[in-house]
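**Student:** can't give you the sequence, but here's the structure:
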């Protein structure tokens, strides 16, 4: 089944490691399997300024850079272990467990969803800490 995506003018997307930018409103139809990330799902190294965001960035790199997979996998294991040690909430630990299962099967795209949940959890915790 084909995947149809519409990009707004200037919106970026990564396809198999290549950065594409739409010129005008653009429709793309993927007829076969490809590694892709929409611009809103791409994080720069500068944006990865918290433990959960660093995990997201490393997961994104493992997803879009299969040639460096072993190096990225080592980084992911260190980052998730550090997060598990730092987190106290059962919900966050459950997200980490789900994430680890996805990483074990190289389902990096789905693991990005768990990272987003961890970022949300971390944001709430940091805001609570700042308010105290």
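**Tutor:** Arrived safely, thanks for sending. The structure displayed is predicted, hence computed values, not measured ones. Residues are numbered from 1 along each chain as shown.

**Student:** Only C-alpha atoms from now on, for both contacts and neighbour counts.
**Tutor:** OK.

**Student:** so what's residue 84 closest to, chain neighbours aside?
**Tutor:** residue 93 (6.3 Å; CA to CA, 6 or more residues apart in numbering).

**Student:** Residue 43 versus that neighbour, what's the distance?
**Tutor:** Going from residue 93 to residue 43 by CA to CA, to the nearest Å gives 23 Å.

**Student:** In contact with residue 111, which residues?
**Tutor:** 59, 98-99, 102-103 (CA atoms under 8 Å, 6 or more residues apart in numbering).

**Student:** Distance check, it against residue 22.
**Tutor:** In terms of CA to CA, residue 111 sits 27 Å off from residue 22.

**Student:** and if you look at residue 106?
**Tutor:** 29 Å.

**Student:** Equivalent analysis for residue 54, please.
**Tutor:** 28 Å.

**Student:** Compare these two (neighbour count), which wins?
**Tutor:** residue 54 (23 against 16; other CA atoms under 10 Å).

**Student:** then this one, side by side with the first:
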């Protein structure tokens, strides 16, 4: 069993296994068992899901934040994913989307979010008109994990 230690600022929220918690002062938490969580800084608001990959991210996020309604979010993901895959010709985006879908299929929504978060800067470049061949593989920062689930 791995212990994961998190430090939270006063007023910060964390979503743990579907529950929303807010701390009233700076605090540290130790997660002693398998848990699915999102830090508030990684939660995307519906109004910010303005691009196709961000919309897919939002659906996966809803699987984690609202487990009671995860089936509806999963159904929407299953309908959206193939359309999105068909819309992109960039190999890195397509590979990332396929990786995210595989993770969702294996009930690894947390890891799928990490994968999709890494595609957002690439999507932004493509949507701004940068030619995919001009995008250097190492020019896009890949985010670190935000949680643990074994």
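**Tutor:** On my side now, so go ahead. Source: prediction; values computed, not measured.

**Student:** Drop the TM-score for these two in here.
**Tutor:** Overlay of the two chains. TM-score (TM-score structural alignment, normalised by the length of the first structure): 0.89; 129 aligned residues with a CA RMSD of 1.4 Å.

**Student:** coming back round to it: can you match the contacts of residue 111 of the first structure up with the second structure and say which hold?
**Tutor:** Retained contacts for the contacts of residue 111 of the first structure in the second structure, judged by both residues aligned by TM-score structural alignment, their matches' CA atoms under 8 Å, are 59, 98-99, 102-103.

**Student:** Greatest separation within these: which pair is it?
**Tutor:** The span of those, defined through CA to CA, is set by 59 and 98 at 13.8 Å.

**Student:** Which one's more surrounded, these two?
**Tutor:** Taking other CA under 10 Å, residue 59 of the first structure and residue 98 do not tie; residue 59 has more neighbours (25 against 14).

**Student:** correct me, but that one touches residue 108?
**Tutor:** Yes: here residue 59 of the first structure lies in contact with residue 108, judged by CA atoms under 8 Å, at a distance of 6.2 Å.

**Student:** Please enumerate the shared neighbours of the two.
**Tutor:** With CA under 8 Å, 6+ apart, residue 59 of the first structure and residue 108 have no common neighbours.

**Student:** ok, the closest residue to residue 16 of the first structure other than its chain neighbours - contacts?
**Tutor:** Distance criterion CA to CA, 6+ apart; nearest residue to residue 16 of the first structure, sequence neighbours excluded, is residue 35 at 4.8 Å. Contacts here follow CA under 8 Å, 6+ apart; on that basis residue 35 of the first structure touches 14-17, 63-64.

**Student:** Just the buried ones from the residues you listed, in PyMOL syntax?
**Tutor:** If you want just the buried ones from these in PyMOL, going by 16 or more other CA atoms under 10 Å, the selection is:
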select buried, resi 14+17+63+64
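
**Student:** ok so, going back, relative to residue 85 of the first structure, how far out is the residue nearest to residue 84 of the first structure?
**Tutor:** Here the criterion is CA to CA. By it, residue 93 of the first structure lies 9 Å from residue 85 of the first structure.

**Student:** So the two - more neighbours on which side?
**Tutor:** More neighbours surround residue 93 than the other of residue 93 of the first structure and residue 85, with 17 against 10 (other CA under 10 Å).

**Student:** thinking again about what came up before, from memory the residue nearest to residue 84 of the first structure sits against residue 86, does it?
**Tutor:** No: under the criterion of CA under 8 Å, residue 93 of the first structure makes no contact with residue 86, lying 9.8 Å away.
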